[in-house]
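Novice: Generate coordinates for the sequence data below:
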Amino acid sequence: MKNLRPLACVEIDEYDLISAPKANYAELLRLKPSVSIHYDTYLNNFPTIQGIGANPYNNDDSNHLRTCYTGKTIARGKLLKRIVENQTVEFQHFCAYCLSHTRYTIDHYIPKEDHPAYSIMPRNLLPCCARCNGIKGQTWLDNGERVFIHFYNDILPNLVFIQGHLSYFRNLPTIIFTLQQPAGLANDHFRLISEHFTRLGLLQLYKNGINLLISDIKHDVNNVRAMGMEPTVEQIKSLLVQKSTNFKNGYGPNFWKAIAIDLLANSIRFLGSL
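Specialist: Here you go, the predicted model:
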């Protein structure tokens, strides 16, 4: 896992760009001073953002603010495109929330239904897949604590907190993933990571993906053979180690595929089966 890149912009200026062409511009202009205060809170006091309280706007004003996102204007489309294109190639295509599915949607970290002031705030808009977006839904707090990683604001440590265990069942390899708190990772940070993984069912998702990963590895080895070469066990291991390194460079040290490949690369039984 890696952090997403927040868009370099003046957030309230983006609100202006979205508001200007809309039919309810006068209402959005009237609401701008209070929206600006909410933006400042988000940007400058995020560690305590869970204490923002209830939506202060009435129904009409809330609906006006939500149209900044629900109204599919050219300005809105350009903003979302900039947010996505600001990411690395890997995260333009894959979901940062799960590192398993293709990114197709935008998540409102703080739901626009609960806090419409953040409906079009770039820092609140995170690219993700439809699966994660659907599971998360309007949830971001439980008992006053945040329960999903904010991939702009929660700085992910360069520490390994996912462990894998390789075993065989009916002569087929399987890998069980677990979370383990490494030295140097604060309790609150690990709690948030654990909540994120549990609520999105990521460890089971990764386990379910092992067969396809192994199939891909076999294809890689067969491609080498198709070029007229018969790789040795050591050469296959080197191929896997390089594949894992490439994954870690692109997705971070906790990318499940890299962890799985490291285990497989060090398994004589697996290497001998290829």
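
Novice: Could you use CA atoms for every contact and neighbour count after this?
Specialist: OK.

Novice: Residue 127 - nearest residue in space that isn't next to it in sequence?
Specialist: The shortest distance from residue 127 to any non-neighbouring residue, by CA to CA, 6 or more residues apart in numbering, is to residue 106 (4.5 Å).

Novice: hang on, that neighbour in a strand?
Specialist: Yes: according to DSSP: H, G, I helix; E, B strand; the rest coil, residue 106 belongs to a strand.

Novice: Can you tell me the number of residues neighbouring it?
Specialist: Close neighbours of residue 106, defined as other CA atoms under 10 Å, add up to 17.

Novice: for residue 10, same thing?
Specialist: Neighbour count for residue 10, taken as other CA under 10 Å: 10.

Novice: what about it, distance to residue 46?
Specialist: Distance, residue 10 to residue 46, by CA to CA, to the nearest Å: 17 Å.

Novice: Likewise for residue 172?
Specialist: Taking CA to CA, one finds residue 172 at 46 Å from residue 46.

Novice: ok, those two, which is more surrounded?
Specialist: residue 46 (14 against 9).

Novice: out of everything not next to it in sequence, what's closest to that one?
Specialist: Nearest to residue 46 is residue 153, by CA to CA, 6+ apart, at 7.8 Å.

Novice: For that neighbour, which three-state class applies?
Specialist: Once three-state DSSP is applied, residue 153 turns out coil.

Novice: And the one 4 residues further on, by the same measure?
Specialist: Following three-state DSSP, residue 157 is assigned to coil.

Novice: To compare against the first, here's the next sequence to fold:
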Amino acid sequence: MRNLQHYTDDAFEFHKEVLKSKNTTKKDPSYKERIENMDDAIEGQFSAYNDNFVRNTLENIDSYGHTDDEKNDLLKLYSYKNSVIKNLKVKITTTAANRIINTCPNCTISEINSFDHYLPKDEFPEFVVNPQNLFPSCTICNGYKNYIWIEGGKRVFLNLYLDSLPAEQYLFVNLAITGDVITTTFYLQNNGDINNDIFEIIETHYNKLHLLERFSANINEVITSLENTIISFVGKLPLDEIKDSIIEKSNRDRIAFGHNYWKSILEIELANCVEYMNRFVTID
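Specialist: Take a look at the predicted model:
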């Protein structure tokens, strides 16, 4: 998990660009006109969003309170397949090295195949195509998040545009090895160096998206890849050098994909596990 580069151009102009891209149909020829009639209200809300976005205080925003008909019209603006929306996804997920990251930033497990609305679109339809409110996501995370975003006046999900993720390790894993079977228990722990407010959001983010359980359910691919790497070097390098190479590579991945990237945390724990590494000693 790592921070994303947020949209920096005029958000309201993006809203208008999405509207422009919509087709006018014979069935509803006045649709665009109805949306344009809400321009003043929407632009005012976008201004409030931006002010709170800069301060990272989105929990202070109140919904405009559109009528049901207005809400339904606004919700029709959003489509993941819309060309303007698709271009936004490419822009957000392209790294400085000009590589597109297509793994959900919320879980770093599944493929991006939707946008999550940080402020839920049913509660805040005016932000349905606000690019600062759209986060690349998988449908699994999107489904778990649903309409929940705040409890007791506090945000319960990380805002990967705004929340500075700690460089300190907070994700850990315990291993249990029985014969050839490896099971894992991932857990969160603040060893005292992480601000309590951000760690509280980290905890609710991981728990509500069921990330710890989802990590454990997806370990086989990581372990298979790791074992293939180890086996390819057995007999060519001493086991200690193989171990050091695994840890070095995994730490490079943590720089690229986040200090608490679950795959790297697992690989390092396995490399440091004497019982696990010793199973490769007898391989010819």
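
Novice: TM between them?
Specialist: The TM-score (TM-score structural alignment, normalised by the length of the first structure) is 0.88; 271 aligned residues with a CA RMSD of 2.4 Å.

Novice: returning to what we had before: who are the contact partners of the residue nearest to residue 127 of the first structure?
Specialist: 125-129, 133 (CA atoms under 8 Å, 6 or more residues apart in numbering).

Novice: So which residues of the stretch 101-250 of the first structure form strands?
Specialist: Along the stretch 101-250 of the first structure, counting by DSSP state E, counting those that start in this stretch, strands occupy 105-108, 125-128, 141-142, 145-146, 162-169, 172-179.

Novice: Find me the equivalent region of the first one in the second structure.
Specialist: Put plainly, it is strand 105-108 of the first structure. Per the alignment by TM-score structural alignment, strand 105-108 of the first structure matches residues 114-117 in the second structure.

Novice: swap in stretch 230-250 of the first structure?
Specialist: Alignment of stretch 230-250 of the first structure against the second structure: residues 236-256, by TM-score structural alignment.

Novice: Can you point out the buried residues in the matching stretch?
Specialist: Buried positions in stretch 236-256 of the second structure, judged by neighbour count with 16 or more other CA atoms under 10 Å: 239, 242-243, 246-247, 250-251, 253-254.

Novice: what two of the contacts of residue 106 of the first structure have the greatest distance between them?
Specialist: Distances among those were taken as CA to CA; the most separated pair is 125 and 129, at 12.7 Å.

Novice: thinking again about what came up before, please identify which of the buried residues of stretch 236-256 of the second structure is nearest to residue 2 of the second structure.
Specialist: Set against residue 2 of the second structure, the nearest of those by CA to CA is residue 254 (9.4 Å).

Novice: For residue 266 of the second structure, see how far away that closest one is.
Specialist: Counting by CA to CA, the gap from residue 254 of the second structure to residue 266 of the second structure is 11 Å.

Novice: do the same with residue 121 of the second structure
Specialist: In this structure, residue 121 of the second structure and residue 266 of the second structure are 36 Å apart, going by CA to CA.

Novice: repeat for residue 144 of the second structure
Specialist: 24 Å.

Novice: Tell me which of those two has more neighbours.
Specialist: For residue 144 of the second structure versus residue 266, the count of surrounding residues by other CA under 10 Å is larger for residue 266: 24 against 12.

Novice: before we move on, what SS does the more buried one have?
Specialist: When classified by three-state DSSP, residue 266 of the second structure comes out as helix.

Novice: List the residues that contact it.
Specialist: Residues near residue 266 of the second structure by CA under 8 Å, 6+ apart: residue 173.

Novice: and it, how far is that from residue 154 of the second structure?
Specialist: According to CA to CA, residue 266 of the second structure stands 31 Å off from residue 154 of the second structure.

Novice: likewise residue 198 of the second structure?
Specialist: 11 Å.

Novice: aligned partner of the residue nearest to residue 46 of the first structure in the second structure?
Specialist: Using TM-score structural alignment, residue 153 of the first structure sits opposite residue 162 in the second structure.

Novice: I'd guessed that match sits against residue 57; true?
Specialist: No: using CA atoms under 8 Å as the test, residue 162 of the second structure is too far from residue 57 to be in contact (9.8 Å).

Novice: for residue 111 of the second structure, what are its contacts?
Specialist: By CA under 8 Å, 6+ apart, the neighbours of residue 111 of the second structure are 102-104, 137-138.
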